[in-house]
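Enquirer: Return atomic coordinates for the entry below.
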Amino acid sequence: MAAGGNPLLSNNPAITGRGQYQDGRAGYAPVPPQNSYGQGRFGQGQFGHGQPGHGQSGYGQPNDLQDLYNRPSATPSQTGRMTFDDVIVKTTMTLGLVVVGAAIGWFVPGLMLVGLIGGLVLGLVNAFKREPAPALILAYAALEGLFLGGISSFLEGIYPGIVVQAVVGTLSVFAVTLLLFRSGKVRATPRAMKFFLIALAGYALFSMVNLGLMVFGVTSGMFGLNSANIPGTSIPWGLVIGLLAIGLAAFSLIVDFTSISEGVRNGVPARYAWSAAFGLTVTLVWLYVEILRLLAILRGDE
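Expert: Purely as a prediction, here's the structure:
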């Protein structure tokens, strides 16, 4: 599972629209090239006199110009630029495949390992691709669904009702994060991003060490070091680590929202709605897994 791939998306010039116009203004689309005489590509400005294709435009009559000015402005969808609706539709498709895959994985738990490995590989591939590949993104969503279905079925058999709690918790964190972002109270500022990346790297390192200890049988708990108590207390390490991970996943949503807003504002191509959908899917899967694990640790004494 490719957790935290979103900073890569947020640094993508195509997503953030951090290009410039030829006159220095920030934006996505470049100004049409000029020749050495300061004229357009065909020797004259767009609305010159005469015939097009010979250094002049075909809009020589005043009535033609007036008709052009009276026409309604083209919408983002008509100009091939990304919109919020594009992101919503693409995200709905990816999350729908996650649910379908989860339903299959729930009844066929043996596919969980396939989903885990396949989702990890495709997550990394999609995160580092310069151009979004819809087929690979949808395949990633389906494989992650297999993994989520298998692990959810397993934990539900031990702690009845835990899956519903995890789903409600995930939706609640998503809703609160979105409201905070829309209110302007939380933003992915450069300083906040530095702390986020440092904390994310530390968490990734801890997760790798913990996984290694579990694989080689050094720890006996279901979640490795997360199941052990903090020395001198009855508080499991998993409670502290889990809350940190949920906080990181929540801020990762802020990074996603910021990237999407900048992309729409700067008019990036519509195909990058798939990148935005991929980022949101990665973060929501990560958030659900962390909440599910935290609940399992808290209910470990049942």
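Enquirer: going forward, measure contacts between C-alpha atoms and count neighbours the same way
Expert: Will do.
Enquirer: would residue 131 count as being in a helix?
Expert: No: counting by DSSP: H, G, I helix; E, B strand; the rest coil, residue 131 is not part of a helix but coil.
Enquirer: contacting residues around it?
Expert: Contacts were defined as C-alpha atoms under 8 Å, 6 or more residues apart in numbering; by that measure residue 131 touches residue 272.
Enquirer: how much space between it and residue 265?
Expert: 19 Å (C-alpha to C-alpha, to the nearest Å).
Enquirer: Another for comparison:
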Amino acid sequence: MRLSNYKTNNPVFSEYFWEDQNDSNKKMTVSGILIKSIVCIIVIAAITSYIWKLNEEGMSVKWLTIGGMLASVIISVIISVRHHWAPFLVPLYTIAKGVFLGGFSAFAHKNFPELPYQAIGVTIVTLFVMLLLYQTRIIVVTKKLRSVIITSAVSIMVVYIISLILSFFGIKSYIWGTSWFAIVFNCIAAMVASFALLLDFDYIERYKNKAPKYKEWFATWGLLATLIWLYVEILRLMQKLAIRF
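Expert: Down below sits the predicted model:
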């Protein structure tokens, strides 16, 4: 069964990613995705470091963090429905995520100085472990596995959205605390995020040298979204464990 026939409501794994594959002579390549991803990661790291520095100098970055988060969500939604705009929107997404991660990581560093660095290390190790598992076919991305991962990811995002909405009315969700329920939920979210990397690898392998060149920006967006999600879940889990123990 062709991957392009598989339907999902998750914008990162949207069908828009693979439409109109023959509208360009230049095709998507792995090297193109790799270069774009590395450049975006460097930009995110630079902005994160700058926001982090501002926080250490005494400047409040709360609203920058919230603004970066909301901007990245809005940009992601636009990318999912206007995929031809990706070459222009992904750089904006990169900036927004850098601002968000700067504030998010600075807050964690203030309370637990070593955790952000440890979370980065765990994220990198997880990336290469999942890549190894995929390349050696120890884990094969089947239609059933793909469905389970996407359904789990969407479900987790829905829980986060509902919890965020409830927080506006003063209702605190259990997933934000340090209870065992919150820790288990965080563990599941981190596992789903790591398995979502397999979908990114699978998409790239299936459509390399087939999809048009601009689709490299979509692949970069999907990979960045998954990696950042994984990092956030790992850092949140580490914070909860540090507070509890």
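Enquirer: where along the second structure do the strands fall?
Expert: Per DSSP state E, the second structure carries no strands over any range.
Enquirer: got the buried residues for the longest helix seen in it?
Expert: In the second structure, assigned by DSSP state H, the helix with the most residues is helix 215-244. Buried residues in helix 215-244 of the second structure, counted by 16 or more other C-alpha atoms under 10 Å: 215-240.
Enquirer: Make sure residue 93 of the second structure is actually in contact with residue 78.
Expert: No: the criterion here is C-alpha atoms under 8 Å, and residue 93 of the second structure misses it with residue 78 at 10.5 Å.
Enquirer: Of those two, which one has the most company?
Expert: Neighbour count, other C-alpha atoms under 10 Å: between residue 93 of the second structure and residue 78, residue 93 has more, with 26 against 15.
Enquirer: The first structure: which residue goes with the more buried one?
Expert: Residue 93 of the second structure maps onto residue 140 in the first structure, with residues paired by TM-score structural alignment.
Enquirer: what do you get for residue 142 of the second structure?
Expert: Aligned partner of residue 142 of the second structure by TM-score structural alignment: residue 189.
Enquirer: Tell me who's in contact with the counterpart of residue 193 of the second structure in the first structure.
Expert: For residue 193 of the second structure, the aligned position in the first structure is residue 249, judged by TM-score structural alignment. Residue 249 of the first structure makes contact with 4, 283-284, 286-287 under the criterion C-alpha under 8 Å, 6+ apart.
Enquirer: Ok, residue 255 of the first structure next?
Expert: Contacts of residue 255 of the first structure (C-alpha under 8 Å, 6+ apart): 6-7, 10, 187-188.
Enquirer: Residue 217 of the second structure now?
Expert: Neighbour list for residue 217 of the second structure: 33, 36, 86-87, 90 [criterion: C-alpha under 8 Å, 6+ apart].
Enquirer: again, but for residue 169 of the first structure
Expert: Residue 169 of the first structure makes contacts with 288, 291, as judged by C-alpha under 8 Å, 6+ apart.
Enquirer: out of the contacts of residue 217 of the second structure, who's nearest residue 21 of the second structure?
Expert: Nearest to residue 21 of the second structure among the contacts of residue 217 of the second structure: residue 86, at 15.0 Å, using C-alpha to C-alpha.
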